[in-house]
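Asks: Below: sequence and its predicted model.
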Amino acid sequence: MKPGYVYILANKPMGVLYIGATDDLARRVSEHRQGSQKSFAQHYNCQRLVWFEEFENIHDARAFERKMKKWNRAWKVNRIVMSNPQWRDLAQSL
């Protein structure tokens, strides 16, 4: 089974956050940047990949995505700041 990823996009540091899950992170980030789909991320210009985590399979990733979407904002921001305090765009490292 393919690995899965949960990711967070932001429009700027401490800005609007979008959480998603995918089996191909590089492709999905590229789709967000191209604006190929009308979505929350496109509407708020969330294109900066600020956090992601890899899972053994896409089912585990989707389960964690659903769980994470229920978190309050402070928990999500803390998760980002712990691994990426500068809110750098991590897409170049993919």
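Replies: Looks like it came in fine.
Asks: use CA for all of it now, contacts and neighbours both
Replies: Noted.
Asks: May I ask you to confirm that residue 5 belongs to a helix?
Replies: No - Residue 5: not assigned to a helix; according to DSSP: H, G, I helix; E, B strand; the rest coil it is strand.
Asks: was I right about it contacting residue 63?
Replies: No - using C-alpha atoms under 8 Å as the test, residue 5 is too far from residue 63 to be in contact (10.8 Å).
Asks: Settle it for me: which of those two has more neighbours?
Replies: residue 5 (23 against 12; other C-alpha atoms under 10 Å).
Asks: Next one for the comparison:
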Amino acid sequence: MKQPAIYIMASRRNGTLYTGVTSNLSERIYQHKQGLIKGFTSRYGCTSLVYYEFYEEMVPAILREKQIKAGSRRKKLELIESLNPTWRDLYLDF
């Protein structure tokens, strides 16, 4: 499904976080989970999708990703817990 989205991956509850943007969320998360994307997520074991937002266009998604990345860790944790208080892997919903 091609639709712009921002997402946050975690290594575990309150663990290492990664924020990204994509045009195909289910495909990108699959790539992270399988270790197909070398870099931060594979190095730190960020394999659990804990937060996401869909957008109609890519530009607002990119702006939102930058806003989240610029925020504090506390704000990221609050954002995750507002949607996903148990830190469940939301990839299971796809």
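Replies: Looks like it came in fine. Bear in mind that the values here come from a model prediction, so they are computed numbers and not experimental data.
Asks: which residues of the second structure fall in strands?
Replies: 5-10, 17-22, 48-54 (DSSP state E).
Asks: Please identify the most buried of these.
Replies: Per-stretch averages of neighbours, counted by mean count of other C-alpha atoms under 10 Å, single out strand 5-10 among the strands of the second structure, with a mean of 24.
Asks: Next, the mean deviation of that strand compared to the first structure.
Replies: Taken over the aligned residues, the distance from strand 5-10 of the second structure to the first structure averages 0.3 Å (mean C-alpha distance after the TM-score superposition for the first structure).
Asks: Quick check: closest non-adjacent residue to residue 77 of the second structure.
Replies: residue 14 (7.3 Å; C-alpha to C-alpha, 6 or more residues apart in numbering).
Asks: Tell me the spacing between the one you found and residue 61 of the second structure.
Replies: Computed as C-alpha to C-alpha, to the nearest Å, the residue 14 of the second structure to residue 61 of the second structure distance reads 24 Å.
Asks: which one of those two has more residues nearby?
Replies: Each of residue 14 of the second structure and residue 61 has its neighbours counted (other C-alpha under 10 Å); residue 61 has more, 23 against 11.
Asks: I am finished for the moment; much appreciated.
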